[in-house]
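**Student:** model the following, please.
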Amino acid sequence: MFLCPVLVYCIVFVFMFVLSPVFLFVVCEFCALYYLRRLVVSFSLVYCSCFHFAPPWEVFCFIFLCSVFPHCGCFCSVFVFCIINISVNPFTACLRLGSSSVSARTIRRHLNEMKRYGRRPRGTPLLTQRHKKARLQFAKMYLSKPKSFWENVLRTDETKMELFGKAHHSTVYRKRNEAYKEKNTVPTVKYGGGSKMFWGCFAASGTGCLDCVQGIMKSGDYQRILGRNVGPSVRKLGLRPRSLVFQQDNDPKHTSKSTQKWMATKRWRVLKWPAMSPDLNPIEHLSRDLKIAVGKRRPSNMRDLEQFAKEEWSKIPGERCKKFIDGYRKRLISVIFSKGCATKY
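**Tutor:** Alright, predicted model coming up:
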């Protein structure tokens, strides 16, 4: 009589690491020993949690049913286990049961059923926790600013344009076997055939001056560019000089001691800008528009590139600039909602 419970206990303990907890629940339900049933249930829950990756709320359901209904709790646990893990998501049930013969096509199909589709990841700036914190503080600080404040901000930035850059060319629609016709090709040259750096600015009323940077721009060159272009741009755009806010990114030429000292003599109010935040500067969209417009004209030399760039910059409508400024508050809300991470802008 004493060997019978011990034998049953050994058999159950051995099968604990081989069979599914569902089978163990059925066995212990028909087992006449009350304490042995409780012991089997305990080992089954541990097995289910450790080897079948059951969420804690499922384990809680099993413990609750076994405690409230000691005689039929195991059967109820089997029913709950089957409903949760098989009826709701058969794909997850197969993975939990240790199936290793799931094809990649099956995985993709089930991911598509769960509204998960394969897409190429978007490129975003590398943001550290310090960057995210600074972006979040900036968004919270300026969220309550009125629209009139942003309309008097002069936004500036530099952009590089290649003579034969391919990033701004649009899609070509052609017939079959016409891929290498001249009208369907884009000429390419090593290193883009040369490039030029441009400094530009804009406000809510339109675009300001666009200046070409000669050679490698240093702090002194940057100061001379600002001296030549900021004043005429302010007068052209009708900004109020006394309440003017100057915006620039954190490029070393912009934040050097000599540049800061030079700006202090001009008594400019400089907007404190968070690093790694191109999505907060609408001038990035205008730079892209400029590259697309110049690329369509296909300049053949550096002189044409500079001329076309200045012409297309002046053609950007003021309504587009105003649209960016009017919707700027949405950018700040987006940064707050994403807790300082990159946004869709």
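**Student:** every contact and neighbour count from this point should use C-alpha atoms.
**Tutor:** Noted.
**Student:** helix/strand/coil for C212?
**Tutor:** Secondary structure assignment for C212 (DSSP: H, G, I helix; E, B strand; the rest coil): strand.
**Student:** list the contacts of the closest residue to it other than its chain neighbours.
**Tutor:** The spatial neighbour of C212 that comes closest, neighbours along the chain excluded (C-alpha to C-alpha, 6 or more residues apart in numbering), is F198 at 4.6 Å. Residues counted as contacts of F198 (C-alpha atoms under 8 Å, 6 or more residues apart in numbering) are 158-161, 210-213.
**Student:** go on, F79?
**Tutor:** F79 makes no contacts at all, as judged by C-alpha under 8 Å, 6+ apart.
**Student:** on that earlier part again, and which of the contacts of F198 is nearest S287?
**Tutor:** T159 (6.8 Å; C-alpha to C-alpha).
**Student:** next SSE after the one helix or strand the closest one maps to?
**Tutor:** Here T159 sits within strand 153-162, counting by DSSP states H and E. Beyond strand 153-162 on the C-terminal side, the first helix or strand identified by DSSP H and E is strand 195-203.
**Student:** relative to strand 153-162, how tilted is that next one?
**Tutor:** With axes from the mean of the first three to the mean of the last three C-alpha atoms, to 10 degrees applied, the angle from strand 195-203 to strand 153-162 works out at 160 degrees.
**Student:** chain center to strand 195-203: distance?
**Tutor:** Chain-centre distance of strand 195-203: 26 Å, with C-alpha atoms, centre = their mean, to the nearest Å.
**Student:** stretch 26-42 too?
**Tutor:** Using C-alpha atoms, centre = their mean, the offset of stretch 26-42 from its chain centre is 52 Å.
**Student:** can you give me the end-to-end span of it?
**Tutor:** 14 Å (C-alpha to C-alpha, to the nearest Å).
**Student:** one more, please, to line up against the first structure:
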Amino acid sequence: MVWAGISSLGRTPIVFIPTGVKINAQTYQKLVLKPIVKDLSKSMFNNEPFLFQQDGAPAHTANTTQSWLHSEIPDFISKQEWPPSSPDLNPLDFSVWSILQTKACCKSHKNLEALKRSIICAWNEIPQETMRMAVEAVPSRLRAVIKKKDGYIE
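**Tutor:** Prediction:
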């Protein structure tokens, strides 16, 4: 499994979840939130506050994850505020993952390490302008979902 994050200002490093590791609240916090997300305010946002959004995966919505986010990330969209199954509102889902997949998987790979290298290379090749445009598309997509009365827009 692969985890990544984007903003209009930058991107996180790609996080590869080791083969065989089950993603639950504890592993998500240990492998992603604490080493990557906790320092985003410093590393990406010049110590300015930022709004953290994640999808509705069980590890993301677990009470312990929500509690950790509440104490460590001042502004995050809680599971009560975020609609379930909402790929139309997640810039990684509606834009970036498909670009990454197209770039990284355009050829076969000899092994897992080769695939990981290809993913990292492709991730770093995606222009920041693409990330910014995806993030900035969220408000208009939110309005479109509301207009459709919570229906999918794509």
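**Student:** what's the TM-score here?
**Tutor:** Superposed pair, TM-score by TM-score structural alignment, normalised by the length of structure 2: 0.85. Supporting alignment: 147 aligned residues with a C-alpha RMSD of 1.8 Å.
**Student:** ok so, going back, overlap between the contacts of F198 of structure 1 and structure 2?
**Tutor:** With both residues aligned by TM-score structural alignment, their matches' C-alpha atoms under 8 Å, the contacts of these that structure 2 also has are 210-213.
**Student:** for stretch 13-24 of structure 1, grab the matching residue range in structure 2.
**Tutor:** Aligning stretch 13-24 of structure 1 against structure 2 (TM-score structural alignment) gives no matching residues.
**Student:** isn't A309 of structure 1 up against G295?
**Tutor:** No: using C-alpha atoms under 8 Å, A309 of structure 1 is not in contact with G295; the gap is 9.6 Å.
**Student:** and the residue nearest to C212 of structure 1, how close does it get to P21 of structure 1?
**Tutor:** 69 Å.
**Student:** can you map out the helices along structure 2?
**Tutor:** Taking DSSP state H as the criterion, structure 2 contains helices spanning 25-28, 40-43, 58-61, 63-72, 91, 97-104, 112-125, 128-136, 138-147.
**Student:** buried deepest among those, which one?
**Tutor:** helix 91 (a mean of 22; mean count of other C-alpha atoms under 10 Å).
**Student:** that one vs structure 1 - mean distance after superposition?
**Tutor:** Superposed on structure 1, helix 91 of structure 2 shows a mean distance of 1.0 Å to its aligned residues (mean C-alpha distance after the TM-score superposition for structure 1).
**Student:** that helix corresponds to what range in structure 1?
**Tutor:** Taken onto structure 1 by TM-score structural alignment, helix 91 of structure 2 occupies residues 282 there.
**Student:** need the counterpart of V78 of structure 1 in structure 2.
**Tutor:** So, by TM-score structural alignment, V78 of structure 1 is left unmatched.
**Student:** how close does V2 of structure 2 sit to P13 of structure 2?
**Tutor:** Counting by C-alpha to C-alpha, the gap from V2 of structure 2 to P13 of structure 2 is 10 Å.
**Student:** need the residues touching each of those two.
**Tutor:** Counting by C-alpha under 8 Å, 6+ apart, no residue touches both V2 of structure 2 and P13.
**Student:** can you count the residues close to the residue mapped onto L244 of structure 1 from structure 2?
**Tutor:** Alignment note (TM-score structural alignment): L244 of structure 1 maps to F50 of structure 2. Neighbours of F50 of structure 2 under the rule other C-alpha atoms under 10 Å: 15.
**Student:** test my guess that F50 of structure 2 contacts S41.
**Tutor:** Yes: assessed by C-alpha under 8 Å, F50 of structure 2 is found in contact with S41 at 6.8 Å.
**Student:** pull the contacting residues for R11 of structure 2.
**Tutor:** Counted by C-alpha under 8 Å, 6+ apart, R11 of structure 2 has contacts 4-5, 44, 128, 131.
**Student:** roughly how far does it sit from I153 of structure 2?
**Tutor:** R11 of structure 2 sits at a distance of 26 Å from I153 of structure 2 (criterion: C-alpha to C-alpha).
**Student:** what do you get for Q26 of structure 2?
**Tutor:** 34 Å.
**Student:** what's the answer for A137 of structure 2, then?
**Tutor:** To I153 of structure 2, A137 of structure 2 is 13 Å away according to C-alpha to C-alpha.
**Student:** if I look at whatever residue of structure 2 lines up with K291 of structure 1, how far off is S95 of structure 2?
**Tutor:** When structure 2 is aligned by TM-score structural alignment, K291 of structure 1 is paired with Q101. Q101 of structure 2 sits 11 Å away from S95 of structure 2 when distances are taken as C-alpha to C-alpha.
**Student:** go on, E81 of structure 2?
**Tutor:** Distance from E81 of structure 2 to S95 of structure 2, by C-alpha to C-alpha: 22 Å.
**Student:** which one's more surrounded, these two?
**Tutor:** Legend: neighbour count by other C-alpha under 10 Å for E81 of structure 2 and S95, higher for S95 (18 against 8).
**Student:** show me what contacts the nearest residue to that one once chain neighbours are set aside?
**Tutor:** Leaving aside its sequence neighbours, S95 of structure 2 sits nearest to A134 (C-alpha to C-alpha, 6+ apart; 6.4 Å). A134 of structure 2 sits next to 91-92, 95-96 when contact means C-alpha under 8 Å, 6+ apart.
**Student:** try L210 of structure 1
**Tutor:** Per C-alpha under 8 Å, 6+ apart, neighbours of L210 of structure 1: 198-201, 229, 310, 313.
**Student:** ok so, going back, dump the helices of structure 2 to CSV, plus distance to S85 of structure 2.
**Tutor:** Shown next, in CSV, are the helices of structure 2 (distance: least, C-alpha to C-alpha, whole Å):
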stretch, distance to S85 of structure 2
helix 25-28, 19
helix 40-43, 25
helix 58-61, 12
helix 63-72, 18
helix 91, 13
helix 97-104, 16
helix 112-125, 25
helix 128-136, 18
helix 138-147, 12
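**Student:** isn't W123 of structure 2 right up against L100?
**Tutor:** Yes: when contacts are counted by C-alpha under 8 Å, W123 of structure 2 is listed as touching L100 (6.1 Å).
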